[in-house]
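Sequence plus the predicted model coming up.
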Amino acid sequence: MTMRNSFDWTPYRRSTVGFDRLFDFLETGGSGAENYPPFDIEKVADDHFRITVAVAGFKADEIDITAQQNMLSVSGRKAPAPEGEERKLLYSGIATRAFERRFQLADFVRVGSADLADGLLTIDLVREVPEAMKPHKIAIGGGTATLIEPGKKAA
C-alpha cells in the first residue's frame, strides 16, 4: 500500500532556488527503496545549498559522487571484507547495502565541494549565473542605448 505525501512544500519552493524538480519528486512520493539513504537539503545562503546524506558505515573510497549536466548522482558500494576478516554479526542494524541517490539540479548550479565526517556526506552546491545571463539596466539616450553596469548610475 502506498501512502500519498500530504505535506505542503509551497513555502520551501519560494525560498529554495534550484530544487523545483526535487520538490516535484517529493510531492509524488516514492517506494521504500528510494528512501535510502536519508538526506537533508539546506539553504546556506542565497546562492549556496548543502545536501547532507547519511552514509553510516561507508568509507570515502566506497562512495562515488558524479555531477553531469543537471544531475548529481551519489552512489555507495561496500568493499568486500578481506579474506579471513569476515565478521560474525549477531545482529545487523546498520544498513550497508549498495545505493544510488540522484538529485536534479537547476541550471547554473554546480558542486562546490564534498566532505565525509561522522557518517554524514555533505555536498556543497553553488549557483553561479553567468554575467551574460544577469539583468542589466539599459540607459535611454538620444538614439543610442548605453549599457549600465549593475549598481552604477548613468552618467
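The structure has been received and is ready for your questions.

drop to CA atoms for contacts and neighbour counts, all remaining ones
Noted.

How about the contacts made by the residue nearest to Val109 when sequence neighbours are not counted?
What sits nearest to Val109 in space, not counting adjacent residues and going by Cα to Cα, 6 or more residues apart in numbering, is Arg127, at 4.2 Å. For Arg127, the contact set (Cα atoms under 8 Å, 6 or more residues apart in numbering) comprises 18, 47-48, 108-110.

repeat that with 6 Å
Residues near Arg127 by Cα atoms under 6 Å, 6 or more residues apart in numbering: 47, 108-109.

Next one for the comparison:
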Amino acid sequence: MSRMTPFTSPMLLGFDAMEKTLERIAKSNDGYPPYNIERLHSDGAGAPERLRITLAVAGFSEDELEITTEENQLIIRGRQIENGERDFLYRGIAARQFQRLFVLADGMQVLGAHLKNGLLAVDLVRPEPERMVKKINISVPD
C-alpha cells in the first residue's frame, strides 16, 4: 500500500517537486537561528504585499552570512570563522553553522537584506500576478 499525501490527487499535476521540498524542510527544522516573519504595511493603496524575515544572528559578521535564491527557495547560510589564536578558560558560545530554507511562492522577489545589531532582515515583495487567460485550440486530425 502506498502512502497518500495531499499532492497525490489527480487534480494536482506537477507538484511532486513541491512535495519533496516540503519534506526536506520538515526534516531540517532545528530551530536555530530563531526568526520572525512579519507583514510590512504598504505605503499606499494598490501597493504589493511586502514581507520581512528577521533572523537572530548575533556573533556573525556580514562576511560570514550568505543569502541566495535557488529556484523558488530562499537560502540563508551562516558560517562562523574559527579564530585559533584565542585561549578560552570557558567556552559557552560555540562557533556554529546554520542553514535556513524558506520556500517562496511564485512571483516572490527579494528586495534586499541588512544586518544591524545582530539581526539580519531580508525584505521580500509579492507583486500582484497578472491574470492570464489563454485559449487552447482544439485540432481534429484528418
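The structure has been received and is ready for your questions. Values in this document were obtained by computation on a predicted structure and should not be read as measured data.

re earlier: from the contacts of Arg127 of structure 1, which land in strands?
Using DSSP state E, Val109 are the members of the contacts of Arg127 of structure 1 that sit in strands.

Narrow the contacts of Arg127 of structure 1 to those that are buried.
Val109 (16 or more other Cα atoms under 10 Å).

Could you dump the contacts of Arg127 of structure 1 into TSV with distance to Pro80 of structure 1 added?
Shown next, in TSV, are the contacts of Arg127 of structure 1 (distance: Cα to Cα, whole Å):
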residue	distance to Pro80 of structure 1
Asp47	40
Phe108	38
Val109	35
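
Out of the contacts of Arg127 of structure 1, the closest to Lys59 of structure 1 would be?
Val109 (26.4 Å; Cα to Cα).

Glu27 of structure 1 and Arg21 of structure 1, how far apart?
10 Å (Cα to Cα, to the nearest Å).

So for structure 2, which residue is the most central one in space?
Phe102 (2.1 Å; Cα atoms, centre = their mean).

in which helix or strand would I find it?
Counting by DSSP states H and E, the element that carries Phe102 of structure 2 is strand 97-103.

Residues in contact with that strand: which ones?
Identification of contacts with strand 97-103 of structure 2 by Cα under 6 Å, 6+ apart yields 72-79.
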